[in-house]
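Visitor: the sequence and its predicted three-dimensional model are supplied below.
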Amino acid sequence: MASLRLLILLLASCCLPVFSVNDNNPTSEEQEKQKKAADTCKAFGQACGRCLSTGLTSVPFAGGALSGGINAIQEAYPVKDKVDGVSSDVQLANVKLDTLKIGTRWETWAAGAYQKPVSNIEISWLKYIELERGLKTSSTEKESLKNKFFTYYSQCEDSTLLLHRFLTAKPTSITENLGDLLANKLGCDEKEITEHFLYLNQLMFKGNYLNEMYDKLKGANTDARVVSGRNIASQSALALAKSHQRCVSHNAAHIERDIIELIDDDNVRSEIEKKVLAFLTEKYNRYDWLVAAFTTFFSKQRPKSLKKHVVRGFIKVERGIVTVAVAKQPKGTHTMAAAVKKAIESCSLREKSFCSDVEPKLMECQESVHGKRLSETYTAVHTFVKKNRQGATNAKEAPKEEPDNVEPPQTPNVYVGKCGKVEGIGRRYFIVLIKSDEEIMGVNPCTKTNCGSGKCVEPTKFIAMCECKYPQYGERCEKTLETYGTELKREVGSSQELPPNPDVSRSNNQNKQPQPSTSRSNHPQPRETNLNNPNPHGTLKIADNRRKHGRRFSSQRDWFDLRAE
């Protein structure tokens, strides 16, 4: 008893400086002393807690519960070790350095080679608008406008060919592929990739239209130009689709970078899980997610019993004292979860088994579900302490019986079971993320994907994407750039007819699809630009895809900003 009193006295004496500082107007020196004293007090309290926790485990009846309560308090208020703090800062710095390298590569090309064809097409378009609107003026002024347009455009009529070369560049060439570099710069954010790639396709369409009008104004035959323009536009659109597919199939590095930037050592673990889950669900919405955040095993945090998490099938990201593990699986239908649950419960997983044995036993289990081994029916396994720490997910616990709904449920399922016990802590648990019906049965996702006149491809397992036939585009090839062409014609008030596209006409007659809105906000508009600028080439700039201050951009021009140098 005397030793316990002495321990309490020491704890109080080390915390005394925390409460002795002038609260009204403390100096910076007093604030620094108070902070150091608070850290010392907290560290000493943790040490006392460990001693008490160890001693109380041997006390009959209430000892285990008291020890567990002390450990829970220590987990809720951990002391950040200086080494862990430095490690966290270094990891974040490495991520920022990688992001800077990606940004530097983009800026190098965007400010130089890439911006040339883009700015040439945009500025030529403004000059063409001026020409079309001046055709009703006097013949002298009309000829002046024609000469001005011809003089400028004769120097940049190969802009579509140059843009095509950048978009179709092969890995073996010395030219960076524009689509790949842009997708990487955007962090493989599919929403932003879709909008940026649409802008590039529209730009190619606009360039081809300018070429055809240029030939018509000269009185030249445009047939060869039309065929050539359609071919390079089709090849460019296909190259952009391939860049998009590569991003989808190789997104693990981007996911890790995103998670590291979301981790905050000072946040409660459950809040980190919710934050990461919300971000991943929005950005990578082709997948269902299970997110777990816990104390890094090799950190200096205590107690060690609370760091015994076992994860299989997860992407693990460590930053300082926090580890975030995420498991992903393609979305689908879920009618087999009840059968998977019964199979897991038939695998002799006793509650007293070590939690580290759960996943090996599931792998070895001979139970089957619809002819598939149990090991083929789940994506990930996580063992953890305390049932309310199973992680964040949009899944629900598997039902006991298969649903008899007319529409198959789309919500993913998990199984939660018990395993082992930690002295002074209590029961431990495990959670299993169950695969979709399509993934369990190995169904090709393209069998359920209608791409219209396009082609369905599978860039990575159980993810379907549409490769559209130019000039169609959209998630299911349901839109066409011909609508954009009509908008261009309306914009200039031109008397020139747009070149017909027989392939599209046939396709539209066979598949009547809803057309996209033609409101001006959905298309790049002419910029108020000084057409007499002696240096008309602008600099292509792209905003970072991070949603700074919670603001999203409203149109393509917000990303690709042509500014006169």
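Guide: That came through, no problem. Being a predicted model, the structure only gives us computed values, none of them experimental.
Visitor: only C-alpha atoms for contact and neighbour calcs from this point on.
Guide: Noted.
Visitor: mind listing the strands for the stretch 351-500 of the chain?
Guide: Ranges of strands in the stretch 351-500 of the chain, per DSSP state E, counting those that start in this stretch, are 368-369, 372-373, 378-385, 392-393, 396-397, 413-422, 426-434, 455-460, 463-467, 472-473, 479-480.
Visitor: can you give me the strands in the stretch 151-300 of the chain?
Guide: Going by DSSP E, counting those that start in this stretch, the stretch 151-300 of the chain shows strands at 287-295.
Visitor: correct me, but residue 401 touches residue 338?
Guide: Yes: Residue 401 is within contact range of residue 338, at 5.3 Å (criterion: CA atoms under 8 Å).
Visitor: more crowded one of the two?
Guide: residue 338 (20 against 13; other CA atoms under 10 Å).
Visitor: contacting residues for that one?
Guide: 398-402 (CA atoms under 8 Å, 6 or more residues apart in numbering).
Visitor: drop anything exposed from the residues you listed.
Guide: 398-399 (16 or more other CA atoms under 10 Å).
Visitor: ok, back up a step: turn the strands of the stretch 351-500 of the chain into CSV, including distance to residue 276 and mean neighbour count.
Guide: Listed next are these as CSV, based on distance: least, CA to CA, whole Å; neighbours: other CA atoms under 10 Å:
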stretch, distance to residue 276, mean neighbour count
strand 368-369, 32, 18
strand 372-373, 32, 16
strand 378-385, 17, 24
strand 392-393, 9, 22
strand 396-397, 18, 15
strand 413-422, 19, 20
strand 426-434, 17, 22
strand 455-460, 23, 16
strand 463-467, 22, 22
strand 472-473, 31, 22
strand 479-480, 33, 20
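Visitor: and these as CSV, adding distance to residue 442?
Guide: Below are the strands of the stretch 351-500 of the chain laid out as CSV (distance: least, CA to CA, whole Å):
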stretch, distance to residue 442
strand 368-369, 13
strand 372-373, 10
strand 378-385, 13
strand 392-393, 24
strand 396-397, 23
strand 413-422, 18
strand 426-434, 14
strand 455-460, 13
strand 463-467, 12
strand 472-473, 28
strand 479-480, 31
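Visitor: can you say which of those strands is nearest to residue 206?
Guide: Smallest distance to residue 206 across the strands of the stretch 351-500 of the chain (CA to CA): 13.8 Å, for strand 479-480.
Visitor: name the helices or strands packed onto that closest one?
Guide: Applying 3 or more CA pairs under 8 Å, 6 or more residues apart in numbering; DSSP states H and E, we find strand 479-480 packed against strand 472-473.
Visitor: alongside the first one, take a look at this:
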Amino acid sequence: MASPGLQFLMISSFLLSIVSVSTDPDKDKVSTETKKVILVEKVKALGKYIVKNIDAFRTSVTPFLSLIPVWGPLTSAILNIAVQGAGLTIKELIKKEIKNEFESLQSQLAGNQVEHKWDTWASGAYHKPEMQIELAWTNYQNLIGGLFEETDKNKKKALTDVFFDSYKRDSTSKLHFYLTKEGTTLSENLATVLATKLKCHEKDIREYTVFISSLFYKGNYMNQLYDEHKNTKSKISIDKLSKQAYESALAMFQMHKNCIFNNIDYIIKEVEELIDHKLKRQEQANKVRYFLEETYNRFDWMVVAFITKSSQHKIIETLNKHLVSRFTEVTKDGVSVAVARQVKGTHTKAGEVKEAIKKCVEKSVLCYKVPETLEHCEEYVETLLVSQTYTVVHTFTRKAHDSHQAIEAPDDIPDADEYPVDSESDGTDNTTPYIYTGQCFKSPGVKGGKSVVLIKSDEEIMTKNPCSKLDCGTDERGKCVSTENIFVAMCKCKYPYFGEHCKESLENLEKEVFEETTTLPK
């Protein structure tokens, strides 16, 4: 189902395009009405392009600068058609299309618009430009409907004048200021506030990005109508609107990127809130992992829950029931929850890693010494030491109380449909082989301990730099950014380029959309 921002853009693009060719009725001996019908088809092509762009933004593994630029060359004269009238056939077509699209938009907004759930937005400065844009957009809908129904030209002009005299042209400029501001002022940077209030949840960030983009689409569209009505339209004003929309989208991208690279503080706080000492440890581990999988779903997660004091022995370390290496450990009310994450990927190398680990850790190794033994192991997988092929190690002497969504790495990699199903850990059907479970000694001569190793994906094992396989264009278009802590890379584009690989720009967007409709049926 299309987003509210997408529904709006399809409508506004329809209105932008439907009248932009009426200035030269004799060109190529094609009637004005025929040209308008052709432009309806062009709008459909634009709609397809926008659907592809918005859907890609919402489903992409990594965030990217998603922006539909201001369509300055297509600034609408729809008000002139409504005021001056048109042939009956084309007028009814326009009226029908507008009515259908506006009704669809209103339905989508009612069902899908982002809910502002904190007082900072509702009572703060950010709320004001949003309300101004939304109110103006509602008034614009009413104006178009009234102009098509009214027959007296003087009354039509009066309706139009009332709309533009009350229009607040600076609403998008204010929203742009709040998203891009630096330094100390009376209001905080909106992107920073969003990151904090949304706790860096990617799904929410994406929805807010679409929502804020829709405000710029609406505001800038009406700004162009205003400039045309007041005879203040210029390339400079159009370029300014476009740049403001771009910089605002860049602020949302930067916030999204920072959340991915630095969200561990939010994760720690949320895990702490989920710890309940009344829960059984396995239930606790499952509860935390389910939340993390849902909220931060770009990662594979492993969670371990245990009684803190049972694993804090410093002198006689064999008494520790759990040892977690490379995990992030959160403790509350005497309960510890250790969480680990790695970027999702393929795992055809898991069998090789398993064999290398088995060579490093013999069954006679004491459980608490397994992590140290693996850290210093000199076995290789491809060109990497074993220590570089896994994410975390968990050793335990009784029950695991761990939760993950994987199966045991096989000795020989079978076909995908031959993978066994192991639901012992958390009650779910797990089919990805990136876990190795080995034996270890609880204490000298006492068997029964186990160690679990979370094996990295093929992409992390075989690719030293995630940017090496990501094309962001030339230095003029953009550059790849990544972090050492998380195997994630993304393109940061330079103005005026945008898109997942910084390949889009105002010029090639217009060319791609409108070339699709150059050979329409007569």
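Guide: Noted; the coordinates are in hand. What you see is a predicted model; the values in this text were computed from it and never measured.
Visitor: which one of the contacts of residue 338 of structure 1 is nearest residue 511 of structure 1?
Guide: Among the contacts of residue 338 of structure 1, residue 402 lies closest to residue 511 of structure 1 (CA to CA), at 37.6 Å.
Visitor: please tell me how far the closest one sits from residue 352 of structure 1.
Guide: Residue 402 of structure 1 is 29 Å from residue 352 of structure 1, where distance means CA to CA, to the nearest Å.
Visitor: swap in residue 429 of structure 1?
Guide: For residue 429 of structure 1, the distance to residue 352 of structure 1 equals 11 Å [CA to CA].
Visitor: intersection of neighbour lists for the two?
Guide: Contacts common to residue 429 of structure 1 and residue 352, judged by CA under 8 Å, 6+ apart, are 419-420.
Visitor: how about residue 269 of structure 2, what's its partner in structure 1?
Guide: Using TM-score structural alignment as the criterion, residue 269 of structure 2 maps onto residue 257 of structure 1.
Visitor: same deal with residue 177 of structure 2?
Guide: Match for residue 177 of structure 2 (TM-score structural alignment): residue 165.
Visitor: now for its match, how many residues are close by?
Guide: Residue 165 of structure 1 is flanked by 18 other residues according to other CA under 10 Å.
Visitor: again with residue 273 of structure 2
Guide: Using other CA under 10 Å, residue 273 of structure 2 has 11 neighbouring residues.
Visitor: mean deviation, the strand or helix carrying residue 509 of structure 1 versus structure 2?
Guide: Element membership for residue 509 of structure 1, per DSSP states H and E: helix 502-510. Once fitted to structure 2, helix 502-510 of structure 1 is off its aligned match by 4.4 Å on average (mean CA distance after the TM-score superposition for structure 1).
Visitor: tell me the gap between that helix and the middle of its chain.
Guide: 35 Å (CA atoms, centre = their mean, to the nearest Å).
Visitor: ok so, going back, do you know how far the match of residue 177 of structure 2 is from residue 175 of structure 1?
Guide: Using CA to CA, we find residue 165 of structure 1 at a distance of 9 Å from residue 175 of structure 1.
Visitor: for residue 408 of structure 2, give me its contacts.
Guide: Applying CA under 8 Å, 6+ apart, the residues contacting residue 408 of structure 2 are 433-437.
Visitor: 10 Å - rerun?
Guide: Residue 408 of structure 2 is in contact with 350-351, 354, 419-422, 430-437, 452-454, counting by CA atoms under 10 Å, 6 or more residues apart in numbering.
Visitor: if we can go back for a sec, what's the helix holding residue 509 of structure 1 packed up against?
Guide: strand 472-473, strand 479-480, helix 481-492 (3 or more CA pairs under 10 Å, 6 or more residues apart in numbering; DSSP states H and E).
Visitor: show me what the first one is in contact with.
Guide: For strand 472-473 of structure 1, contacts defined as CA under 10 Å, 6+ apart pick out 194, 198, 201, 234, 237, 241, 451-454, 466-467, 478-483, 504, 507-508.
Visitor: what do you get if the cut-off is 6 Å, keeping everything else the same?
Guide: Applying CA atoms under 6 Å, 6 or more residues apart in numbering, the external contacts of strand 472-473 of structure 1 come out as 479-480.
Visitor: just how off-centre is that strand within its chain?
Guide: Here strand 472-473 of structure 1 shows a centroid-to-chain-centroid distance of 24 Å under the convention CA atoms, centre = their mean.
Visitor: after superposition, how close is it to structure 2?
Guide: Averaged out, strand 472-473 of structure 1 is 8.8 Å away (mean CA distance after the TM-score superposition for structure 1).
Visitor: ok so, going back, in structure 2, what residues pair with the very next helix or strand once past the helix holding residue 509 of structure 1?
Guide: Next helix or strand after helix 502-510 of structure 1 toward the C-terminus (DSSP H and E): strand 538-541. Strand 538-541 of structure 1 lines up with nothing in structure 2 when matched by TM-score structural alignment.
Visitor: against structure 2, where does the helix or strand just after strand 538-541 of structure 1 fall?
Guide: Using DSSP H and E, the helix or strand that directly follows strand 538-541 of structure 1 along the chain is helix 556-559. Residues of structure 2 offer no counterpart to helix 556-559 of structure 1, counting by TM-score structural alignment.
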